[in-house]
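Participant: Whatever this is, show me its structure:
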Amino acid sequence: MTLVINGEAVAVPDEVKTVGDLLAHFRLENKLCIVEVNVRIIQKHEYETKALCDGDRVEIVHFVGGG
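Facilitator: Okay, here's the model as predicted:
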């Protein structure tokens, strides 16, 4: 499946079926993230049930500490 992630077309493995799977694929599942799919912010409790489809536009924002 191909998703548009943060403005870039990215092919993801067939195992990626939900937002939770996508975050795990990018090793972001334990990070504080905001995820938007097709201009809709996805609540954290929906990550494991929100299915992704070919061509979906996904925006992922995660926070990085620094000083």
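Participant: C-alpha only now, for contacts and for neighbours.
Facilitator: OK.
Participant: residue ranges of the strands in this structure, please?
Facilitator: 2-5, 8-11, 33-37, 40-42, 57-62 (DSSP state E).
Participant: could you dump the ones you listed to CSV with distance to Ala51?
Facilitator: Shown next, in CSV, are the strands of the chain (distance: least, Cα to Cα, whole Å):
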stretch, distance to Ala51
strand 2-5, 12
strand 8-11, 16
strand 33-37, 10
strand 40-42, 11
strand 57-62, 12
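Participant: For the comparison step, fold the sequence that follows:
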Amino acid sequence: MSEQLTLTVNGETRRTATRTIADLVRELDLLPEKVAVEHNGEIAPRSRLAEIALSDGDMLEIVHFVGGG
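Facilitator: Sure thing, here's the model as predicted:
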């Protein structure tokens, strides 16, 4: 079993076994191509979400885009 990380996501503490931002976004039932992510105070390029590793204590703000009209 994978070690659990403790993250702060949009101001709330969350435990996860995911290891990348893209995996976390999917765990939240969001599509990586439809989000903007701030990781520890810096904007994470959408093209690199699958490469950026998460660490215990990371802080993320995730905003998802919603279509409408």
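Participant: Just give the TM-score of the two.
Facilitator: TM-score for the superposed chains, counting by TM-score structural alignment, normalised by the length of structure 1: 0.85, backed by 65 aligned residues with a Cα RMSD of 1.4 Å.
Participant: Between the strands of structure 1, which one is closest to Lys50 of structure 1.
Facilitator: Among those, strand 40-42 comes nearest to Lys50 of structure 1, with 7.9 Å by Cα to Cα.
Participant: what range in structure 2 does that closest one sit on?
Facilitator: Here strand 40-42 of structure 1 aligns to structure 2 at residues 42-44, judged by TM-score structural alignment.
Participant: still on that earlier bit, any chance of the strands of structure 1 in JSON lines, with mean neighbour count too?
Facilitator: Output for the strands of structure 1, formatted as JSON lines (neighbours: other Cα atoms under 10 Å):
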{"stretch": "strand 2-5", "mean neighbour count": "17"}
{"stretch": "strand 8-11", "mean neighbour count": "13"}
{"stretch": "strand 33-37", "mean neighbour count": "17"}
{"stretch": "strand 40-42", "mean neighbour count": "13"}
{"stretch": "strand 57-62", "mean neighbour count": "16"}
